[in-house]
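>>> Structure here, sequence nowhere to be found:
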């Protein structure tokens, strides 16, 4: 009986049409948030850039699901599923970021802002690989790269 009542209630909710103004407003907000994402993405924000991008993306996704997918008009189980989904997304973002930010600094990748280790110096000497040079065509292992002073 609850399923029949819920579908009957949803049918009533679907008959209530809203003007196009609401959709244009939400579309405008989504455009503004997209511009904010692009502008802040070009800035160097090492401390909170990732958090800002995740918050903006979450707000944009929530607006799309609430208004363009008409979840704001639904009641009951649909809202519970949406709320639980948002909680799980937040947990799946917070837990790994908290782990990464609080782990032993030496365990973080070398060269990252969370590590004291310097990145390895790749591309020096004779082992630079196929794009880095290595020995020049006229050079052998026994000849130095730069001529010694006094020798021509």
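Now that the structure is in, tell me what you want to look at. Just so it is clear, the model here is predicted, and its values are computed rather than measured.
>>> When you work out contacts or count neighbours from here on, use the C-alpha atoms and nothing else.
Fine.
>>> Let me know the secondary structure of the closest residue to residue 106 other than its chain neighbours.
With CA to CA, 6 or more residues apart in numbering as the criterion, residue 106 has its nearest non-adjacent residue at 6.0 Å, and that residue is residue 115. Put simply, residue 115 is coil when judged by DSSP: H, G, I helix; E, B strand; the rest coil.
>>> which residues touch residue 115?
When contacts are counted by CA atoms under 8 Å, 6 or more residues apart in numbering, residue 115 touches 105, 106, 107, 108, 109.
>>> The structure to be compared is supplied as follows:
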């Protein structure tokens, strides 16, 4: 019986129309967060750039779910499922970043910002003086055009 009452209350809430002002404010907040993502993506933030991007994406997703999908107006099981999903997203991001931060430095891929090893160019042949297949093709292309 509680489920029937809950859906009846939700139906009444859906019939109450909200003004467009709330949606405009959320839309502007999403645009600002997108601009922050773009500007911080162009910066070199090796220590917390990934964490910042994931937090901004999570906040944007939460805003969309709460206001454009009307989860802020729902009660009961819908809020519980949304809350548990947010907890799992935080745990997933947290455990992944903790694993990356506590990893043995030599276990990271060569050339990454977390590794002490230099990147290996598979197409390089030091005996011929080649630096790599792609760069060699570009050099040949420039020679023919000159």
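Received it, and whenever you're ready, just let me know what you need. What you are looking at is a predicted structure, and each value in this text was computed from that prediction instead of being measured.
>>> thinking again about what came up before, if any of the contacts of residue 115 of structure 1 are buried, give me the PyMOL selection for them.
The PyMOL selection below is limited to those of these classed as buried (16 or more other CA atoms under 10 Å):
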select buried, resi 105+108
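>>> Nearest to residue 75 of structure 1 among the contacts of residue 115 of structure 1?
For residue 75 of structure 1, the closest of the contacts of residue 115 of structure 1 turns out to be residue 108, at 45.1 Å, with distances computed as CA to CA.
>>> ok, so what distance separates that closest one from residue 98 of structure 1?
Look at residue 108 of structure 1 and residue 98 of structure 1: by CA to CA, to the nearest Å, they are 13 Å apart.
>>> same check, this time on residue 85 of structure 1
From residue 85 of structure 1 to residue 98 of structure 1 the distance is 20 Å (CA to CA).
>>> What of residue 125 of structure 1?
From residue 125 of structure 1 over to residue 98 of structure 1 (counting by CA to CA), the distance is 39 Å.
>>> what do we get in structure 2 for residue 99 of structure 1?
Structural alignment places residue 99 of structure 1 opposite residue 99 in structure 2 (criterion: TM-score structural alignment).
>>> what about its match, helix or strand, and which?
Remark: residue 99 of structure 2 resides in helix 77-101, with elements defined by DSSP states H and E.
>>> By how much does that helix deviate from structure 1 on average?
On the superposed models, the aligned residues of structure 1 are on average 0.9 Å from helix 77-101 of structure 2, with distances taken as mean CA distance after the TM-score superposition for structure 1.
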